[in-house]
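Student: got a predicted structure plus its sequence, pasted below:
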Amino acid sequence: MARILIVDDAKFMRMTLSNILNKGSYEVVGEAQNGMEAVEMYEELKPDLVTMDVTMPEKNGVEALKEIKEKFPDAKIIMCSAIGQQKMVVEAIEAGAKDFIVKPFDESRVIEAITRVLAK
């Protein structure tokens, strides 16, 4: 069972993703509220995959992604963004994000993206 870290500053979004992932037989090993927590939790938990919100306080998703990829080049990270954040999503993909999912989350799209990224 793949171990997943969810990173989003909105509790509702973390809950929504957590429910989707649990239904999809994935194990949610942690939830972070900002980019700083994401980096710390990644180092501690070494999850198989991270879902990373783009816009967060303290350290945004792109900064956290870059920091994680610097220390763990094999990290698998999927960005989560609201419509209208294309520029940051492009920057994230260039920095090593494997895919992105758009909010509000479409359950089948989330599972499809995670399955594809984990298979790589």
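Tutor: In hand now; what should we look at? Residues are numbered from 1 along each chain as shown.
Student: hey, let's count contacts and neighbours off CA atoms from now on
Tutor: OK.
Student: which SS state does residue 13 fall under?
Tutor: helix (DSSP: H, G, I helix; E, B strand; the rest coil).
Student: just give me the neighbour total for it.
Tutor: Here the count is done by other Cα atoms under 10 Å, and residue 13 has 18 residues near it.
Student: which ones are touching residue 118?
Tutor: Residue 118 makes contacts with 48-49, 76, as judged by Cα atoms under 8 Å, 6 or more residues apart in numbering.
Student: distance to residue 60 added to these, as CSV?
Tutor: Conversion of those to CSV gives the following (distance: Cα to Cα, whole Å):
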residue, distance to residue 60
48, 21
49, 18
76, 17
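Student: the residues you listed in helices, which ones?
Tutor: Nothing among those maps onto helices, per DSSP state H.
Student: in which helix or strand would I find the spatially most central residue of the chain?
Tutor: The C-alpha lying nearest the average C-alpha coordinate of the chain belongs to residue 51 (Cα atoms, centre = their mean; 1.4 Å). For residue 51, the enclosing helix or strand under DSSP states H and E is strand 49-53.
Student: can you list the residues that contact whatever helix or strand comes next after that strand?
Tutor: Stepping forward along the backbone from strand 49-53, the first helix or strand reached (DSSP H and E) is helix 61-71. Residues from elsewhere that reach helix 61-71 (Cα under 8 Å, 6+ apart): 34-36, 38-39, 42, 52-55, 75, 77, 79, 88, 91-92, 95-97.
Student: hold the first one in mind and look at this next one:
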Amino acid sequence: MEKPLILIADDAMFMRKVIKRALSQGGYDNFVEAGDGVEAVEKYKEYQPDLMLLDITMPERSGLEVLNEVLAFNRNAKVIMCSAVGQEQVIAEAIRCGASDFIIKPFKDEEILKIVTAYL
């Protein structure tokens, strides 16, 4: 069976590395990365990943805009929103828009691994 492809969309390269490191502990190693909202939509359409981890605060296009574009392209897309503490209203909006789940930063490796595994 092919390993699932995960798109990590976060403008902070450090955060993308943290996420990859955490997920690699669970055997995930097939990643595509995006550093802004426009690139996130382009990469989603190009690679059609099994799961997308999407930061709410992104340059070029917000996480919510990216979420809406991705869901318009594939209404069954699995998108987990990532946000900092204090963005509860935006998270609620993302869930209303169709996000699969969310995780609050900073998170423990096992927390993100558990959420990702639940959707793959």
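Tutor: That came through, no problem. Treat the numbers as computed from the prediction; the structure is a model and nothing was measured.
Student: give me the buried positions along the helix or strand containing residue 118 of structure 1.
Tutor: When secondary structure is defined using DSSP H and E, the element that contains residue 118 of structure 1 is helix 107-119. With burial defined by 16 or more other Cα atoms under 10 Å, the residues of helix 107-119 of structure 1 counted as buried are 110-111, 113-114, 117.
Student: which two among those residues are spaced furthest apart?
Tutor: Greatest spatial distance among the buried residues of helix 107-119 of structure 1 (Cα to Cα): 110 and 117, at 10.8 Å.
Student: so where is stretch 97-116 of structure 2 in structure 1?
Tutor: Aligned by TM-score structural alignment, stretch 97-116 of structure 2 falls on residues 95-114 of structure 1.
Student: separation between the corresponding residue of structure 1 for residue 26 of structure 2 and residue 30 of structure 1?
Tutor: Taking TM-score structural alignment, residue 26 of structure 2 has residue 24 as its aligned residue in structure 1. Taking Cα to Cα, to the nearest Å as the measure, residue 24 of structure 1 and residue 30 of structure 1 are separated by 16 Å.
Student: buried ones in the strand holding residue 51 of structure 1?
Tutor: Residues of strand 49-53 of structure 1 classed as buried under the neighbour-count rule (16+ other Cα under 10 Å) are 49-53.
Student: what is the nearest of those residues to residue 6 of structure 1?
Tutor: Set against residue 6 of structure 1, the nearest of these by Cα to Cα is residue 51 (5.0 Å).
Student: what's the burial count for the alignment partner in structure 2 of residue 68 of structure 1?
Tutor: Taking TM-score structural alignment, the alignment pairs residue 68 of structure 1 with residue 70 from structure 2. With neighbours defined by other Cα under 10 Å, the count for residue 70 of structure 2 comes to 22.
Student: then residue 31 of structure 1?
Tutor: Other residues within reach of residue 31 of structure 1, judged by other Cα under 10 Å, total 21.
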